[in-house]
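Asks: this one's sequence-less:
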């Protein structure tokens, strides 16, 4: 089944198709990320890094929440990143600044967008666990490991250079 996290329509269609199969859902892994991407908007009008790395998963879990509850025991795993430590979502008054989540092009920095989305993943997982654990659904956020070499950085030359320097000291997907 195909699910495009950059499209709320696709996510809803995926969820409805999955529900129509009447299958249990004991584990849902939310693991998609884009990093170092140039600024762009999704068809829903949101900054793509934030929608793909966070909002898409959020909507998918919300759409499948009833299936998860019926399938209990069930678990949601949300892949985050240590990079969440290098950002904040608060304005100068200490309140959440929603404008930081889907910034206009002139205020966009790809790594900061990624970091913010990953912080949102952790906050989401914690709240999801609080709400669903009484119903037999647990949620955990995880960091997959330090600098595992992937092509997530492919569209930004500086990140590619840094990953190349770090590669001898990182995990690899290749044997």
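Replies: Cool, the structure landed. Model, not experiment: these values are computed from the prediction.
Asks: going forward, measure contacts between C-alpha atoms and count neighbours the same way
Replies: OK.
Asks: Can you say which helix or strand has the closest residue to residue 50 other than its chain neighbours in it?
Replies: Distances taken as C-alpha to C-alpha, 6 or more residues apart in numbering put residue 117 closest to residue 50, at 5.3 Å, once the chain neighbours are dropped. If you go by DSSP states H and E, residue 117 is part of helix 110-132.
Asks: let's bring in a second one:
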């Protein structure tokens, strides 16, 4: 029980980038007391379970502490006369990212599958930002036909695309397949955004200086890319499949930066932090209980969006490309995330699966 509990808490604290639609903020003082005097001692006494590249229980504890005592990042950069596309921006950190960019004067296009939620998000962003140049378009990242239709509409309807934020994703879900037969997590989190970026890249290049931001996770650190079974057909572990998809995000950003050298387009991947999640329904009852106890030390959706916004607008990053970020600062990614050979093999496989020409 303790082994499973520790692994799950470590896993979900570090992995979460989906946030609840209505984050509740901190729990009571009683919950905080319970966390420090029950949960922390459990972690400290527990045998250290090391994952890839040295991540251990101390990273769980330090992440919680940083979130509790964090100070906000701020930047007054304007985005007037710039256009941004954000996938999955109808809820959570995506919506908060859309709101921030709208407040900076950007034209914001919210791209998501559920148009009813998208329209509600557009209304909220317009009302909160005072920027009426906010729109929504249908995009289902689990269907390449939908991705191609969306990209075609953007290429025909927009004269520029200065910021592309690959934010949408699914996390540790039961086994399922996309419309094209890809395992859902690698299909949506990586292949869907890979295809979308490919189809919009010429427009992004013409709009330079431009940025492509992909939301990954610290989960990439214990991920591996199974080039022989990328769709987990020989066996499915939802945690490993998620970690694989997040490592794919980092490798994609790494490869893209190299391929875009000299174009004025820069790329970034990031870990949004320890964020409250609307995917707790996939956790067992005991782990859900513990997660409620640690929620005073997690980020809400506004805080969780800050590193995405940082990568999209921070002036000092204008000449940086291909890096990995966390807590609004450069961070170290796993060694696998900087493996040029693995990155190229994943690139070639992605092109093959999506029937597109490998550059």
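Replies: All right, it came through fine. Everything quoted here is computed from the prediction, not taken from an experiment.
Asks: care to give me the TM-score?
Replies: With the length set by TM-score structural alignment, normalised by the length of structure 1, the two chains reach a TM-score of 0.87; 166 aligned residues with a C-alpha RMSD of 1.8 Å.
Asks: quick revisit: map the residue nearest to residue 50 of structure 1 across to structure 2 for me.
Replies: In structure 2, the residue paired with residue 117 of structure 1 is residue 245, using TM-score structural alignment.
Asks: you'd agree its match is up against residue 193?
Replies: No. Judged on C-alpha atoms under 8 Å, residue 245 of structure 2 makes no contact with residue 193 at a distance of 11.0 Å.
Asks: and the two? which has more neighbours close in?
Replies: residue 245 (30 against 25; other C-alpha atoms under 10 Å).
Asks: check contacts around that one.
Replies: Neighbour list for residue 245 of structure 2: 185, 186, 189, 190, 220, 223 [criterion: C-alpha atoms under 8 Å, 6 or more residues apart in numbering].
Asks: and with 7 Å instead?
Replies: 185, 186, 189, 190 (C-alpha atoms under 7 Å, 6 or more residues apart in numbering).
Asks: likewise residue 204 of structure 2?
Replies: With C-alpha under 7 Å, 6+ apart, residue 204 of structure 2 has these contacts: 160, 161, 162, 210.
Asks: Now which residue in structure 1 aligns to the second one?
Replies: Taking TM-score structural alignment for the superposition, residue 161 of structure 2 sits opposite residue 25 in structure 1.
Asks: Tell me if that match really is in a helix.
Replies: No. Counting by DSSP: H, G, I helix; E, B strand; the rest coil, residue 25 of structure 1 is not found in a helix; it is coil.
Asks: is it true that it touches residue 70?
Replies: No. Counting by C-alpha atoms under 7 Å, residue 25 of structure 1 sits too far from residue 70 to count as a contact (8.3 Å).
Asks: Give me the more crowded residue out of those two.
Replies: residue 25 (21 against 15).
Asks: Now do the same contact list for the more buried one.
Replies: Contacts of residue 25 of structure 1 (C-alpha under 7 Å, 6+ apart): 67, 68, 71, 74.
Asks: And the strands in the stretch 201-350 of structure 2?
Replies: Along the stretch 201-350 of structure 2, the segments classed as strands by DSSP state E, counting those that start in this stretch run 210-215, 265-271, 323-326, 329-330.
Asks: deepest of those, which one?
Replies: Neighbour counts averaged per stretch over the strands of the stretch 201-350 of structure 2 are highest for strand 265-271, at a mean of 28; criterion: mean count of other C-alpha atoms under 10 Å.
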